[in-house]
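>>> Predicted model follows, preceded by the sequence.
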Amino acid sequence: MGRRWWRTAGSALVRVILVWAVSTLTMLVLAGVLPDFRLQAEGPGGDSPTRTGLTAAWGTGAFGLLSALVWPLLVRALLLVPALVLGLLVFFLNGSLLLIAIGLIPDGHGEVAPETAVVVAAAMSAVASATSTALAVRDDEAYRRRLYRLADRRRRRGRGSRAGDARRPAPGLVFLQLDGVGHEELRRALERGLMPTAAGLLERGHRLVPWRTDWSSQTGASQLGILHGSTFDVPAFRWYEKDTGEVMVCNRPASAAELQRRAIARTGDGGLLTLDGASRGNLFSGGADQLALVLSLSARRGRANRSRAGYFAYFSDPANAVRTAVSFVAEVGREIGQSLRARARRQSPRVGRGGLYPLIRAFATVVERDVVVAAVIGDMLAGRAAVYADLVAYDEVAHHSGPHGRDTDRVLARLDRSLALITRVAEHAPRAYRIVLLSDHGQSPGETFLGRYGLTLKDLVRAGCGLPVSRRAGRTRSGAEARAAVLAALHRPVEEGEEAHPATGSDPVVLASGNLGLISFPDVPGRAGRAWIERVHPALLPTLANHPGVGFLLVDGEVLGPDGAVARLDRPGEAEALLAGFGPGAAGAVRRTDSFPHVADIMVNSACDPRTGVVHAFEEQIGSHGGLGGEQGQAFLMWPPELSEPGPALVGAEAVHRVLRRWLREADGPQVPVAAPTEDSRPEATSSGMFPSARVPVQDENR
């Protein structure tokens, strides 16, 4: 035992010395090439090479100690700063530590300009991280032993597999959600060689099947169903609830918390990850006790909820902070370049990509991805039984660049590199891991409703109700036709400049969720029926149903199509015939949504070209999802051969939830309990429990 300890300590000391030496050499090189950075005393002759080398070693050591001791405190102090701002502060903070380190060199032999310090600090952190990672990977057996010792310590604290099975715990499961990557999009990426790691999994036995989403084909409904087993009463990404007067939005923390509470109350259990599970980068917790970047809990305050603990655990390593910050800046530049190129080529369709969007995209494709991937790696090295993580990069880019093209191809390739990193780390984990890939929905391309017809859905609704619309919308053909329909319905002649006004009530609430629109009349208690709508707003339903950009309407148990087509949902076959162009199972999805308590008074689904799958989003998105039509409703599930077949065609996220629960049982993993944990009894997700002490490699997309 003593000999093993000395061997381990000696190996660690050698690695520290080697990292120190490489970092010292890096500092010497930078001092030689940067004009505002010196490591020699001023005056004729300067210092000897030996003295200069010692000065560099001193400065490197001081910088390393400051990074190890002070950096975590700085990051913890900045947890209240928005993540985007924190990413931009990384360079400044790291440069400040280097300035302090150079100031600690005796006799004033070091000097660096503040702007140069930022460059030197970033370069040294990157080199030190790369060297440390290379040494750890090269000493493979030592790396494995260290990880197993870490896992044994965690099992002794009671968070591992059963007693008597400590040396060979049951296999764990890692569920990686590739947000927005549809089944057909994945197949195209595999055929074109964009995702070699995923292709390798299929070659080694993984199997791939599509699954069909609900009408609300978006992350809020799908992930709630996958993690908590219920998609009931989630009619869209955003909707108006008359009983509270509130607009629910799935990616709003308070709404996500309420949706999770409702799902737990309906199903009676805490979720998929209740026992020894980890939830990373998700909208909902799944009942996990290890949390990072989980939206449904981020609205809570105090020590019971450290919603930014994932950022602290990741950015407390200055090398991670610098690497991600560099990638963040590169991604902002990449987005600006891609946007300018699309504009120069007059690419169509196209939406605006200015303002804060480059920063938002960089956060989704770099910061969130890096933090989530590092958290998953930490979970695997800690030996947790079940991990569910959401990688949102593709979905964010596809909304603004379109789901098929060079921009999204590059995102898929980078996601595949994340998958490769996770699969490599799995080889060093203290238990075997089975990796399951899945998505929550797909993406359908198409020009926006506004771009194609010159007015928004809200404009069209207001025109159909006889309410004033903007001058721009009023001049469009759709707006003029809607206005004429209103005047005709009111039995009044069309007179230039005359405005019609609604008979009663306040303005309708119009919301958009991709190519799904929702119209609610807040003054009407309960659900407005077709008879009431036709009496108060006689031109509204014909105006919507006959518009070329609208596919169909749902109004209180009836589906309305163009040219006066009507199908009752309670009559077999009627809705199936009317909705045949929107994909298999469309009528069943509409029929289920019609039963929701908070379904809108009028549900509007955009038109869909059945040949191309093109839809028209009611939002500014040229890649959209949220309704019916095209590839958005076809997600995928990919699983290893050790697990059983999912069964017949999977319909709905609740069916996927049942399959994943069965796989957890097959892996001899956690049995999901019936009793749901209370908010007060959920263990705290601390940063110390997120990452092991051993350094883990993090991808560098700028290599």
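Yep, it's here.
>>> CA atoms for contacts and neighbours, from now on please.
Fine.
>>> what's next to the host helix or strand of residue 361, contact-wise?
In this structure, residue 361 sits in helix 357-362 according to DSSP states H and E. For helix 357-362, the surrounding residues in contact (CA atoms under 8 Å, 6 or more residues apart in numbering) are 84, 328-329, 331-332, 335-336, 393, 396-397.
>>> Filter these down to the buried ones and hand me the ChimeraX line.
Buried residues within the contacts of helix 357-362, by 16 or more other CA atoms under 10 Å, are selected in ChimeraX with:
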select :328,329,331,332,335,336,393,396,397
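>>> Can you tell me which of the contacts of helix 357-362 is closest to residue 112?
residue 329 (23.6 Å; CA to CA).
>>> Can you report how many residues neighbour the closest residue to that closest one other than its chain neighbours?
Leaving aside its chain neighbours, residue 329 sits nearest to residue 362 (7.7 Å; criterion: CA to CA, 6 or more residues apart in numbering). Counted with other CA atoms under 10 Å, the neighbours of residue 362 add up to 26.
>>> for comparison:
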Amino acid sequence: MGAGRWRRLASQVGRSIAVWAVSTVTMLVLAGILPDFQLQSADGDSATRIAVTAALGAGAFGVLSALVWPLLVRLLLLVPALVLGLLVFVLNGSLLLIALRINPDGGLRGQVAPETAVVVAAVMSAVASATGGALAVRDDDAYRRRLYRLADRRRRALPPGPSSPGTVFLQLDGVGHDVLLDAMEKGLMPTVARLLGGDRPTHRLTPWRTDWSSQTGASQLGILHGSNHDIPAFRWYEKDTGEVMVCNRPTSAAELQRRAIEDTGDGGLLTVDGASRGNLFSGGADEQALVLSIAIRRRGRDNRSRAGYFAYFSDPANAVRTAMSFVAEVGREIGQSTRSRLTRQRPRVKRGGLYPLVRAFATVVERDVVVAAVMGDMLAGRTAVYADLVAYDEVAHHSGPRSRDAAKVLGRLDRALALIENVAEHAPRPYRLVVLSDHGQSPGETFQGRYGLTLGDLVRAGCGLPVPRRARRTHSGAEARAAVRAALRRPAKDGDERHVHSGRHSEPVVLASGNLGLVSFPDVPHRMTKEEIDARHPALLTTLANHPGVGFVLVRSEEHGGVVLGAHGAELPVAELDDKQGPLADFGPGVADAVRRTHSFPHTADIMVNSWYDPVEGEVLAFEEQIGSHGGLGGCQGKPFLLSPYALSTPVEDGEDLVGAEHVHRVLRRWLRELNGPQVPLPAEPEERAA
């Protein structure tokens, strides 16, 4: 054994002894503070005997944590993730109870109540972790080994020290270009500001435009797999199968990924030694963790959707720290939502029920696990890593994209970015860090909050179907019923609306994706035309197009192929959108192309409804219960960002716009090819795929 290995071994033994000593002292202090925790017999013991008992107990607890905890975590993979935080404390406390029972001295002298054992175990794990980390700070090898344990220990071994740079793509879900700039100006994201500013900026910032469906499913599928064809929204009804597709449903995600691979004939962005972490889709990576599209498949060595949890929580200190942060985040959300109600903030949505747990999972558990997995991938020398951090998007939906709550999340994401950047110094190869978002968010109150009825209520009223009493009493509901009577030439009578619909047809399926609404008629196997809809429901399209909360309506037309409808009888064929934008005029550049592209999709709904948009305030009206929304056209939701190193070629030429997720995919693929050579295949252009 060489001198270097002996020094490393001696250093590791020294740190272990130091951690053991600190844990022993911690146990003694807790025994002196907590009345239900004793390290001596009822008759009393000498200080030496108590210290020995503490030392043996701390040692046994450390050994059990190292040996038994990983096995427990494997069992926890079968438990829903939201329950994990509570079980962490209970199981860690159970290990302490076992440690005291098997302790030769502690078995007779050590006594601790089960609830106190949970507290003692949590404190000891946190202290041991902090001590080990502090001692390893100045030892690069130890620091590297410590971080490496956070990675999946079953990953395929890679060649040591590859010379070509690897690439980390870090997606900040929902962070718009303008929100990023504003956060930097306010000092909330110093790491991003340093990359872009200072004396020697290393990165450039490029905005890009989403497709009409400005949401993670469409954007991430396009970025990772090069095709988001036939993704009209976050959720939509498919007449040929009779199913509702939802992008964040495992079965739907798996099917969408299969379709994209079939469309492109390519596995995805990450097929060359890639890792996919926390994403909806795999990107063709051979290492996947927390990837939704593989969640329904049978788990195997190369297919473990929840393997990231094991890699992270196999260290009990990580488990305790994350669980405590989880509880703190739940308390933070309850406090913030209470303040919002007491101060009567507007707009506001309900934030009770399970939402505090969902938010804590997204902002704490998912962040910690994904960041740890990325760090492990870098230390293992992987060629390409794509990871998604969803924290901001989740909070902004309920608190608002520019709220104080969301701003604090941006600060924590910036610290995660700094950690990943620092880990690159210990990686076996250089890394290029690319930060991007999949969409932004647009503020505004909900459609129901402003008008007192949902889009579904408005559609039902326009079809002459019964609606809830609260909707009938609204101005919009009354106007819709009046329009139905006028179209059918029926006199106005109280209660007449419940008898207008003949009942011969199935009821429409109305779905919402942010400020984009989709209306489908299931009993018609094809996409209905304007003429067919008018014949069946003569007041429906007029009711929708003239509603003040609706910006425009897209529908197929027998005469024009497709038409955009707006208020006051505006009707514009999609073929003429470049010359006359009509109802689309306020929605910004590229809107005509986005609408035409979605109109060509096989599964576009019978009626596509985009909400009203205020170009001055940048506000939209969400058809869901969200005050920060995305999914349609209008405002910051359609303007994400791409932050890339100057070491890579420019994303687009001067004067050229970066438009659509598929275009972003081609840029990222080009960068990987620049860094790693022809083993990274070039993607087929859309025209070539169509041919």
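Now that the structure is in, tell me what you want to look at. Note that the structure is a prediction, hence the values are computed from the model and not measured.
>>> TM-score of the superposition?
The TM-score (TM-score structural alignment, normalised by the length of structure 2) is 0.94; 667 aligned residues with a CA RMSD of 2.0 Å.
>>> re earlier: where does the helix holding residue 361 of structure 1 end up in structure 2?
With TM-score structural alignment applied, helix 357-362 of structure 1 matches the range 355-360 in structure 2.
>>> Enumerate the positions of the matching stretch that are buried.
355-360.
>>> Give me the subset of the contacts of helix 357-362 of structure 1 lying in helices.
Among those, the residues falling in helices (DSSP state H) are 84, 328-329, 331-332, 335-336, 393, 396-397.
>>> any idea how far residue 185 of structure 1 is from residue 596 of structure 1?
31 Å (CA to CA, to the nearest Å).
>>> okay, the two: which has more neighbours?
Each of residue 185 of structure 1 and residue 596 has its neighbours counted (other CA under 10 Å); residue 185 has more, 21 against 13.
>>> ok, so what distance separates the corresponding residue of structure 2 for the more buried one from residue 204 of structure 2?
With TM-score structural alignment as the criterion, residue 185 of structure 1 lines up with residue 179 in structure 2. Going from residue 179 of structure 2 to residue 204 of structure 2 by CA to CA gives 16 Å.
>>> what's the answer for residue 353 of structure 2, then?
For residue 353 of structure 2, the distance to residue 204 of structure 2 - CA to CA - is 42 Å.
>>> Can you pick out the residue with more neighbours from those two?
Ranked by neighbour count (other CA under 10 Å), residue 353 of structure 2 and residue 204 place residue 204 first, with 17 against 8.
>>> got the contact list for residue 196 of structure 1?
Counting by CA under 8 Å, 6+ apart, residue 196 of structure 1 has contacts 190, 416.
>>> now the residue positioned nearest the centre of structure 1, nearest residue through space, not along the chain?
Centroid-nearest residue in structure 1, with CA atoms, centre = their mean: residue 392, separated by 2.8 Å. Counting by CA to CA, 6+ apart, residue 392 of structure 1 lies nearest to residue 179, which is 4.9 Å off, once chain neighbours are set aside.
>>> That neighbour: what's it in contact with?
Neighbouring residues of residue 179 of structure 1 by CA under 8 Å, 6+ apart: 219, 390-395, 439-441.
>>> ok, of those residues, which one's closest to residue 530 of structure 1?
Residue 530 of structure 1 lies nearest to residue 219 out of the contacts of residue 179 of structure 1, by CA to CA, at 30.5 Å.
>>> so what's the closest one closest to, chain neighbours aside?
In this structure, residue 219 of structure 1 finds its nearest non-sequential neighbour in residue 440, 5.9 Å apart by CA to CA, 6+ apart.
>>> Same question for residue 283 of structure 1.
Once flanking residues are discounted, residue 283 of structure 1 sits nearest to residue 295: 4.7 Å by CA to CA, 6+ apart.
>>> Now check structure 2 for the residue matching the one you found.
So residue 295 of structure 1 corresponds to residue 292, using TM-score structural alignment.
>>> Tell me the spacing between its match and residue 397 of structure 2.
Applying CA to CA to residue 292 of structure 2 and residue 397 of structure 2 gives a distance of 21 Å.
>>> cool, and residue 495 of structure 2?
38 Å.
>>> Neighbour count for these two, which is higher?
Between residue 495 of structure 2 and residue 397, residue 397 has the larger neighbour count (other CA under 10 Å), namely 23 against 10.
>>> list the contacts for the residue mapped onto that one from structure 1?
Mapped onto structure 1 by TM-score structural alignment, residue 397 of structure 2 lines up with residue 399. Listed by CA under 8 Å, 6+ apart, the contact partners of residue 399 of structure 1 are 621-624.
>>> Could you do residue 231 of structure 2 as well?
Counted by CA under 8 Å, 6+ apart, residue 231 of structure 2 has contacts 213, 218, 601, 603.
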